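1. Sequence first, then the predicted structure:
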Amino acid sequence: MIDKKSPIPVYFQLKEDIQRKITKGVWEVGQCIDSERELSQTYEVSRMTIRQALGELVQEGVLIRQKGKGTFVCDPKVKQKDMMSFSEIINKSGRTLENKVLEFKIIDTPQELIDIFPFEKVYKINRNRIVDNECIANEIVFIPVDYCGFINEEKLTGSLFEILNEFGYSIDHSKSTIKAVIMDKRYKGIFGVTEESPLLQTLSKIINRNGKVIFVEEATYRSDKYMLEVNISRREGFLK
C-alpha cells in the first residue's frame, strides 16, 4: 500500500490512502477510524508519520479528533479557496445544488450603498443555497437594475455569475470582510435547524476586470458545512 522507495513522501501516500478509504465508505461519516497504533501496524510506518498524515486531514476538515475517544470522519464541508461562484464549487465537488429564492424585488438603493451604486433602483435578491437537500448558505445580493436588464425569479434558480456573463460582465475578484455570527432564532428558521451552531458571514464587493463593483453580497454560511480558505501573501517591498 505504501511505496517507501517512491519520491512521494510516505505521509502523503498515507494521507491519500486514508482519504480514498473514506471516499469508498470503508470509514463513514461519524465513524471512528483506526487508532494511530493500528494504522502504524497496518501500514508499517512510524506513529509520527501517521500523526502527520492525520494532522493534515484534520486541518482540511476531513477528520476531527475527540479527546479520549479517537479520530472521526467529518461530514464533508463545502470548501472555497478561489474566486469561483458557489454553483461552480458545488458542481466540481459532484454534489447537487438547489437555489431557493426567498425574496426578489426592486427597491430604492439603500443609503449605505449610494456611494457604490449611484442609481435609483437595485435588485434585492435573497436566496438559500441548498446542497444535497441541506441549506448551507443564505445570500442577500444587491445589484443595480441598470446593470442587468431583465432578471426574473426563474433565472435566479441558476448561477448569478452566469446571468452576469450574459450581460457582458466578467467577474475578476472580490473585496470581503469576514466575521463570526451567532445563530439566533431568525437564522435557525433560515437554515431549518433547532440547535445553535457558529455561522460565518462575509460582506463582499464583487468586482469586474475594469475595477467596477457589479454587486454587493452578504453571505451567511454554516461553519460546520462550509470552509473558506484565504491565501495571504506579502508583496515585495511592502515591508522593509
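-> In hand now; what should we look at?
2. contacts and neighbour counts: CA atoms only from here.
-> Noted.
3. Secondary structure element holding I140?
-> Using DSSP states H and E, I140 sits in strand 134-144.
4. Give me the packing partners of that strand, helices and strands only.
-> strand 121-131, helix 185-191, strand 213-222 (3 or more Cα pairs under 8 Å, 6 or more residues apart in numbering; DSSP states H and E).
5. Going by neighbour count, list what's buried in it.
-> For strand 134-144, the neighbour count (16 or more other Cα atoms under 10 Å) marks C135, I136, A137, N138, E139, I140, V141, F142, I143, P144 as buried.
6. for stretch 153-173, same thing?
-> L156, T157, F161, E162, L164, Y169, S170, I171, H173.
7. State the distance from K179 to S223.
-> Distance, K179 to S223, by Cα to Cα, to the nearest Å: 11 Å.
8. Of the two, which one has the most company?
-> Using other Cα atoms under 10 Å, the more surrounded residue of K179 and S223 is S223, with 19 against 10.
9. Put this next to the previous one:
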Amino acid sequence: MQRSSGTPLYKKVFEELKSKIDSGYYEIGDLLPSENDLCKMYFTTRPTVRQALGDLSNLGYIVRQHGKGSIVSEPKNGLGILSLKGSTAGVGKHDLRTSMITKPVRRPWPEKFDFELSAEEKELGSVYLSRLRYVDGLPTLFEETYISDKNLPRFTMHNLAKNSLFDILKNYHQVEVKEGEQRIWAIEASLELAKMFDIEANKPVLHMKRRLKTNTKNLFIYSFLYCNTQDFFIQDYF
C-alpha cells in the first residue's frame, strides 16, 4: 500500500478497506481479516488498525463482535457530499442518476453573487449548469454550478448527466481541485424545491455554498447545493 506524504496511516487503511467494501470485494456478512492479519497486510500496529476499524464501524460499514471480529454490514443511508471529491464519489454503493436541468452554457456572472470574484473572473464570465441527482431513485440533490470560464474550450459539449464534473475537468482540461471552503445550514424548502424533491413545502433541506480552488489561477468552481435529507443523512470522515 502506497502511503501519501502527510496522510495518517490509519486513514489509508480505512480508505482501502472502505474501497474494498464499496466495490464488493468484501460483501455484506463477510468477515474482515483479523487485526493481526491486517497489521501484517499493512505493515502497521494494532492501534492503527483499530482506529481504522473504528471509523468503519462509526459509518456503519462493519459491526465489530467480540470473539468473532469485524463483519461487513449494510451501510446506513449516508451520503458523503461534504467531501471535496464531489457527489459521484460521495454516494458510495448507492445508485446515482443525474437529470440535467440546465446544460452547460456560457453566461455572465449574476449581478448579486454570494462569493467575491476577482477582476479577471468578472471579465471572463462563467460556465453555468444545474443538475438534479437521484439517489436510489429518490430526488435528493439539486446543484447549481458556476465555473470561471478560463481555458475551457468546448466544455459545453460535455455530457454532465453521465460523467463526473471533476473527472471531465481533470481529464480534458487538466483542471484539478486543490482546496476549498463550504458553508452549510438548514433552510425551509421553497415551493420550487419542494416540487423538485417531492416533499412538503417548508420542510427542512440542507443548503451548502461551496467555493473550490483549482490548480489554474483564477479558475474557481462555485456550487450551490440543496439536499433532501428525508431519506438520507449526510456523513463524511476526516
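-> Received the coordinates, thanks. Note that the structure is a prediction, hence the values are computed from the model and not measured.
10. any residues in contact with both of K179 and S223 of the first structure?
-> L200 (Cα atoms under 8 Å, 6 or more residues apart in numbering).
11. the longest helix in the second structure is where?
-> Scanning the second structure for the longest helix, with DSSP state H as the assignment, gives helix 9-23.
12. same check, this time on the first structure
-> Under DSSP H, the first structure gives helix 10-24 as its longest helix.
13. Can you find the partner of A137 of the first structure in the second structure?
-> Residue pairing (TM-score structural alignment): A137 of the first structure is matched to L141 of the second structure.
14. and what of Y187 of the first structure?
-> Checking TM-score structural alignment: Y187 of the first structure goes with L193.
15. For its match, which residues are in contact?
-> Counting by Cα under 8 Å, 6+ apart, L193 of the second structure touches A201.
16. which residues sit against stretch 146-157 of the second structure?
-> 103-106, 121, 124-129, 173, 218-223.
17. run the last query once more with 7 Å
-> Stretch 146-157 of the second structure has contacts (Cα atoms under 7 Å, 6 or more residues apart in numbering) with 104-105, 121, 124-129, 173, 219-223.
18. what helices or strands is the longest helix of the second structure leaning on?
-> helix 46-58 (3 or more Cα pairs under 7 Å, 6 or more residues apart in numbering; DSSP states H and E).
19. Now K170 of the second structure: closest residue in space that isn't a chain neighbour?
-> Spatial nearest neighbour of K170 of the second structure, chain neighbours left out: E176 (5.4 Å); criterion: Cα to Cα, 6 or more residues apart in numbering.
20. try I168 of the second structure
-> Nearest to I168 of the second structure is H158, by Cα to Cα, 6+ apart, at 7.8 Å.
21. What's the separation between that neighbour and L84 of the second structure?
-> Taking Cα to Cα, one finds H158 of the second structure at 21 Å from L84 of the second structure.
22. Any idea how far apart the tips of stretch 71-91 of the first structure sit?
-> Start-to-end, stretch 71-91 of the first structure (Cα to Cα) is 29 Å.
23. what are the ranges of the strands in the first structure?
-> Secondary structure of the first structure, counting by DSSP state E: strands at 63-66, 70-73, 78-80, 97-108, 121-131, 134-144, 171-181, 199-208, 213-222, 226-228.
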